[in-house]
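[1] Predicted model, plus sequence, below.
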Amino acid sequence: MNISLRFFKYLPTLIFAFSAILAFGQGTSVQENRDVMLRGEVQDQFSGEPLEFVAISVFREMDSLLLTGVISDVDGRFEIELQAGAYFLAFNFIGYQEQIVPGIELLDGEKERDLGIITLSEATTLLDEVEVVGERTQMELKLDKRVYNIGKDVSNTGGSASDVLDNLPSIQVDIEGNVSLRGSEGVRILIDGKPSGLLGGADALRQIPSDMIESVEVVTNPSARYEAEGEVGIINIILKKDKRKGFNGSFGLTTGWPENFGANYGLNFRRKSVNFFSNFGINYRDSPGGGTTYQRAEQDGEVLIFDSEQTRSRAGLNGNIQLGTDFFLNDRNTLTTSVLLKISDGQNDTKYIYRDLNEAGEVLQLTDRLTDEMERSYDFEGALNYRKTFEDEDRLWTVDFKYILTDDTELSDYVQTSDTTETVLNQRSSNTEDEVNYFFQTDYAHPLWENSIAEMGARFSSRRIDNEFLVEEQNSLGDWNVYPGLDNYMIYTENILATYLIFGSDLGAFSYQLGVRAEYSDITTELVKTKEVNPREYLNFFPSVHLTYELDEANQLQLSYSRRINRPRFRHLLPFYSFGDNRNIFAGNPDLNPEFTQSFETGYLHFFDRGSFLTSLYYRYRTDIIERILIPTEDGGSLRLPINLATQHAFGLEGNVSYDFFPWWRNNVNFNFYRAITAGNYEGQDLSADAYTWSGRWNANFKLPGEVGLQMAFDYRAPTRNTQGKDLARYTLDAGVTRDILKGNGTLIFSVRDLFNTRRWNNITDVENFYREQTFQWRSRQFLLTFNYRLNRKKRETDLFKGEGGGEE
């Protein structure tokens, strides 16, 4: 059985079960010679999900004497050895009604009895001891992933998916919206285990409301079941979905400063064999930010120095709606259909002030550059899922099909003036991108013998992206002319066929899982106007191994290995320049190769009286690593370009400690120590580096009088060296207060994100004949007030102590 980190959530259940066991140990009449094995499985009555940590108590039929008790495991299963006789069982789980199973008569000579599936229904009333104010992220440790159940983390309420990720251990989101895990950006992001229309567009994560998210799975060493994409693993965002009978749901309203207004709902209605569900969110948010740059470059004996200030406002209206239906054809077959529509309309205004300086610091020229950008995107997704179960509960067949359309348009106007000339420079750019993405996947799991299972599956995915980019400049006559080299049309096609096979077995204290995945990739980039075609075709195998050993109920060891691939992102292949800051530009590289990673990880989990401790030691060996480097340009500016370097050895130690000083004060500390040794060069420039860094995060939850909850979260990222410089330290503090109202149906939340306004990115680049210091703040301190209302959905213990968020591009 996998031990999860959900100790405190189930504390009342554990106490109840332990009391039953203690009662048995103090003189009951059951004899030690037990020869009948009684087993079964506990599930939620409406969702069919297995229930872990259910307390199962055994009573003697004749006098209702409590004899013994056990707890269901992670799959909801239980086993009890009893002597022949007449019994009844009581099933208790916090937030659910007690279920009594009477009339169990075990016969002499009987070896085993299977009770089948026992279902529990939710309680209609709420016990006083489970009305805990405030919630936080709760982590479950599974064989090949960690699951963060997302609840009402008040410090992040009213945000987006990017904030959710940025607030999880070992995950970072930088100023450009790039997500990194354990120091690497080679991570694959999925929605419900698959590509999604919600991930379309440049600001995709920033446009997904946190209220839509149920949980986040972080798979640092994925098994062969998962697609091989993602050098350091997979981040899988699970959306909320309810299958309880009747009509229920939740509504939310958010307001804040800087401007932040939002509304959302999640509803479902189930009647007999049909369940209708819908999720909706709309949000308007303005994100003022900015930064500074100091740059010094030497070109042919001439020193070029400038500093700049940037102020920006990124405002936008984002909306999405999902409609779906579950058809429960019978007890064994379920068909689910859904459609999703996402619309985004953004207005981004940026002002740059450049001051060209001499070596004495005197201003030689003052230049203003204004950018006015309109960004609009439409995303559509249609999905179909079929699920078939069998009499053997471990046997399962699923089929998935998904079709995604994305249409994204960016139109920008640039106006540049200088104090040394009366000429006004007018430029404009357009970038239109259309994507068609569909995939088919089928998975099958089949038990072979006791506690052993085989899994197999196949997947085909196909993408086509059409991107047209154009920059024009106005001449003195008012005519618009194409800017040299910035006019092209790129077509990207990607077809991937994959199959996998996994075998796993549970041998008691020791369990293992062995797998292999084969992926055939056919990828082509074509620059239509210049007639440049770059086809890539390769077949790769990706083995995986996962081992788990339970020393005892409080200690567990894990060991895993996997091989991964990190294909270049589409935007890293685009050879077109960014054009907002024309002194610091970015361009893609269509000649990028995929990088490969071999990953090893070992973990140790320990429970103690007031908490738990989890630590992981990991090592990654990477080849052809993709790194963004800076290249000085002849005019004193810079070009950032992704390239392939040679190799990297990465080592890390990650830990998580949960500890309760008092019942009203709960704490969680996460830390990650990381070292990366990189070797490589580019055009004669040595880009080798030996980087050390660490990060830590502290979360505290306080239960105050008057049903008030207080949460605080402090995050620190230590300085980090890279191939051409270093990122400086960054720290921030978030805080929030929450209170339940309207008899527990409503919740008011007030939160402050970045309380001391210190969430800034600071970077130094220092290479031969070039030095630059940069600081940037994506969004200033935020104040948010949120109201949530639950319709026919009482707040229960299984929803408590979780976390949620939202975020930055």
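    In hand now; what should we look at?
[2] make it CA atoms for all contacts and neighbour counts henceforth
    Fine.
[3] Which secondary structure element is home to residue 579?
    Under the criterion DSSP states H and E, no helix or strand holds residue 579.
[4] That one against residue 585, yeah?
    Yes. Assessed by CA atoms under 8 Å, residue 579 is found in contact with residue 585 at 6.4 Å.
[5] which residues touch the host helix or strand of residue 550?
    Assigned by DSSP H and E, residue 550 falls within strand 532-552. Strand 532-552 is contacted from outside by 143-144, 222-224, 228, 509-527, 556-564, 590-591, using CA atoms under 8 Å, 6 or more residues apart in numbering.
[6] and it, which residues are buried?
    For strand 532-552, the neighbour count (16 or more other CA atoms under 10 Å) marks 541, 542, 543, 544, 545, 546, 547, 548, 549, 550 as buried.
[7] how close does the last one get to residue 617?
    Taking CA to CA, to the nearest Å as the measure, residue 550 and residue 617 are separated by 18 Å.
[8] adding another structure so you can compare the two:
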Amino acid sequence: MYPEFNGNYAASIITYMQKLYVFSFLLLFSLPLMVRSQIIGSVSGTVTDLKSKAPLEFVNVVLKSQSDHTVKGHEVTGADGSYTFKSIPEGSYYIQASYIGYDDTRTVLFVINSQYKNSRQHIALDNSKSTLKEVSINSKKAVYVNSIDKKVYHVDQDIMAKSGSASEVLQNVPLVQVDIDGNVSLRNSAVTILINGKISPLMGKNAAAVLQQLPANSIERIEVITNPSAKYKPDGTGGIINIILKKDVKRGLNGTVTGNAGNRERYNAGTSLNYNTGKFNLFGSYSAKQDDRLRTTVNQRLQTDQVTHLQSTYSDFLTAKTRPFSQIASLGFDYTIDPKNSLGLSGNFYQRNLYKDDLTNKRVTSTSGNQVYDRFRKNLEQEKSTSGAFYFEHGFSKEEHKIRLEVNLAHSPETEDNRYTNVFSVPAIADQKDNTLILQTADTRQITLSYENPLSEQIKLEAGYDGQFNTHDMDFSGEAFNQTTQQFIPDIQKTNHFIYNEHVQAVYGTYTQAFQKITMMLGLRGEYSAVNSGLITTGESIPNHYFKVYPTLHFSYKLRENKELQLNYSRRVRRPEADELNPFAEYADPTNIRVGNPRLLPEIINSVEAGYQWRKNGISLMPGIYYRYTMNRFTAITEALNDSVLVTRQQNLANDRAFGADVVIGVNLQDKLVINFTPNIFYNEIDASNLGYSNKKSTVTWTANLNASYSLGLLTALQLNSTYKSARLTPQGRYLPSYVLNLGAKRDVLNKKGSVYLTVSDLFKTQRQEADLQGPYLVQHVKTVSNSRIFYLGFSYSFGVVKKKKDMQFDNGG
């Protein structure tokens, strides 16, 4: 069993959190006695044609909150053009209606309160261009909104989303960082990425590659959850990023096609289709991307022998040319059996083929002799992932009272074939060759059962079971070239087999209660983990079984309609992945080896966050402060194996403390100029005394994200995005600052059904990753730069056909 917190400081933090948690429960059950019930009302009306006054059927009618423009309800009009929204809490709202062939229209603002419990809103739709000019400006929604447990970024307001990938759009999301390799972090800490609220096999080991392929225009919104509630898996130091994909709800046949062409023979294209009969909804999508990447890495190090104190110098210059082709396809359906029961089945397929040519110029000056040679690498990678998901949902008589069963299965094989050749200049010896074949297979099985019950208009209970059963098989085969026989023979040192099994079973419960001005969500999640690292090559097995409890607390207090305070707490975990545990080395570079650590402990994180939200006249402020205490934080430690080889592996720090503050500043000037600016500053202190470093290290780090867009009339918009990251701390050194600037422009055409856009990422070619390592026997500097300045010219077109009523009927017969 893994150790828990130790030390007086950590114990005091836990004791304080326990007292806060108990107090919150007592407060939760006492406040209902002191506050009155929330006012509930309704709104109804009809939708007609402006000119003929005839009722319109199958119109999409959306109820939205005036404060943050979030959707509070969705209806489709009947044959008489009528619609009704029931059980609406007190507040200010408006209704937006959309229909194929007509211009989107929204109502004036209306209120639901003790005086006006019921509202009637008649909507007249017009298909003339003059009406479009009147309402299109009003329909623009906020890019970034905040709720009790999450922050939401609306991707459809981002021009970069038209041609870019999910990875590129994530760079625009406040609090999120994306490095040169596409790895995503949240507040400079590890993050768990979900797809539609669920763990996805695509977001495993190669999540960065998948995010670079996933088309951004398939994403509806991105939810940033820094302190997730207990219903979410508690993995990730920084929290969760939940990517919500688009799902068209309009009836009939609707779809979108996109195409983009970039510099250096980069192309991507995609399409999504949706056919909705009312009871049966069929959906599918396909996208393909041809990429081109050129990367250079300079690695210089000075190594001192611990016994003789003689020094050796090493210089590597790597040029890597990569051309990946990837494709993603999905197909599924939802079927409404009756008003209380529905089910769905869907499947996803992902494939990525990558061709890579590397050339490393190596120069070595050491006591054992000088070497100058070129190391060539020919690499072919093939990766696939096939997954399927099934759900069944039953609704009870009470609205939003439901139970849902979900089953997800995934199979992800991967092949990596490496061919190496060393061509020597000094000394003048024959060429050396070696090969490595890596076969990996990941199998994921997940079953979840969730239950939701609104006990009253102010109280909601959620509970469930979440079981995840994962297996990762890693089989490495190495070959060395025999100069005598001129044949390849097995290399025992580079041949190994590792199997990692992880079973995590959890039960959770959350309790939410809303009062007049106060909303509180309390949660508790218990998890039993059974982990086994199987070193098949050596016949060794390292099991680990443990049970842990993860409490959560979310508290909000509404001072006024436009002002709100928030306080959140969660206990989280970051579990090591299979490649971080695999002790067998991968010899891509024999002088710089990376190995896993099968005895790596999971990180345990306690996170507290307080925030404030203020909105008025198009300006919003969302400042927040946060504190994280991490036990057993992962860190990469590099050590000398001998006078020519370095070994890097993950180790556990004793502890890590981070205290930070950030603010999301939003400005909307008459829907023409929209600015979101997010500076973040935090103090980080690490204790690596358990690894032989006597002194604690601390630093102050800051990041800033600027996202601005400007509308030139009704059809044209410009966008600028910029991100800066200052130096970041490691036990042996630091990462140097980095900066990037992106631009985009969009022009709507074909009555706003189509769009033409131009984007450029990393305009000034400043994106890079640079690190310094300082130690008593090792000094190293590594700098990586890629061809990240990418131009894209693209086009997208949306189409749709609304079926007549007789075509909308669904036959239940066989």
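    Perfect, thanks for sending it. Quick caveat: nothing in here was measured; it's all calculated off a predicted structure.
[9] Closest one of the buried residues of strand 532-552 of structure 1 to residue 170 of structure 1?
    For the buried residues of strand 532-552 of structure 1, the residue nearest residue 170 of structure 1 by CA to CA is residue 546; the value is 21.2 Å.
[10] what does the closest one align to in structure 2?
    Under the alignment (TM-score structural alignment), residue 546 of structure 1 pairs with residue 554 in structure 2.
[11] Can you name the residues that contact the residue nearest to that match when sequence neighbours are not counted?
    In space, and not counting its chain neighbours, residue 554 of structure 2 is closest to residue 568: 4.5 Å by CA to CA, 6 or more residues apart in numbering. Counting by CA under 8 Å, 6+ apart, residue 568 of structure 2 touches 149, 227, 552, 553, 554, 555, 608, 609, 610.
[12] cutoff 10 Å now
    148-149, 226-229, 520-522, 552-556, 607-611, 626 (CA atoms under 10 Å, 6 or more residues apart in numbering).
[13] To which residue of structure 1 is it aligned?
    By TM-score structural alignment, residue 568 of structure 2 lines up with residue 560.
[14] thinking again about what came up before, whatever helix or strand the residue nearest to residue 554 of structure 2 lives in to strand 540-560, inter-axis angle?
    Secondary structure assignment for residue 568 of structure 2, by DSSP H and E: strand 563-574. Taking axes from the mean of the first three to the mean of the last three CA atoms, to 10 degrees, one finds that strand 563-574 of structure 2 is oriented at 180 degrees with respect to strand 540-560.
[15] In structure 2, what range does stretch 241-249 of structure 1 match?
    Going by TM-score structural alignment: stretch 241-249 of structure 1 matches residues 247-255.
[16] Could you tell me the end-to-end distance of that stretch?
    First residue to last in stretch 247-255 of structure 2 (CA to CA) measures 10 Å.
[17] Residue 261 of structure 2 - how many residues pack around it?
    18 (other CA atoms under 10 Å).
[18] Is it in a helix, a strand, or coil?
    Three-state call for residue 261 of structure 2 (DSSP: H, G, I helix; E, B strand; the rest coil): strand.
[19] corresponding residue for residue 370 of structure 1 in structure 2?
    In structure 2, residue 370 of structure 1 lands on residue 376 (TM-score structural alignment).
[20] Longest helix in structure 1, by number of residues?
    In structure 1, taking DSSP state H as the definition, the longest helix is helix 11-25.
[21] quick one: that one aligns where in structure 2?
    Going by TM-score structural alignment, helix 11-25 of structure 1 lines up with nothing in structure 2.
[22] Tell me the helices and strands packed up against that helix.
    strand 55-60, strand 66-71, strand 85-92 (3 or more CA pairs under 10 Å, 6 or more residues apart in numbering; DSSP states H and E).
[23] Tell me which of the ones you listed sits nearest to residue 343 of structure 1.
    That would be strand 85-92 among the helices and strands packed on helix 11-25 of structure 1, by CA to CA, at 45.2 Å.
[24] Mind listing what's buried along stretch 184-197 of structure 1?
    Buried, per 16+ other CA under 10 Å, within stretch 184-197 of structure 1: 184, 185, 186, 187, 188, 189, 190, 191, 194, 195, 196, 197.
[25] Surely the fifth one is in a strand?
    Yes. The assignment for residue 188 of structure 1 (three-state DSSP) places it in a strand.
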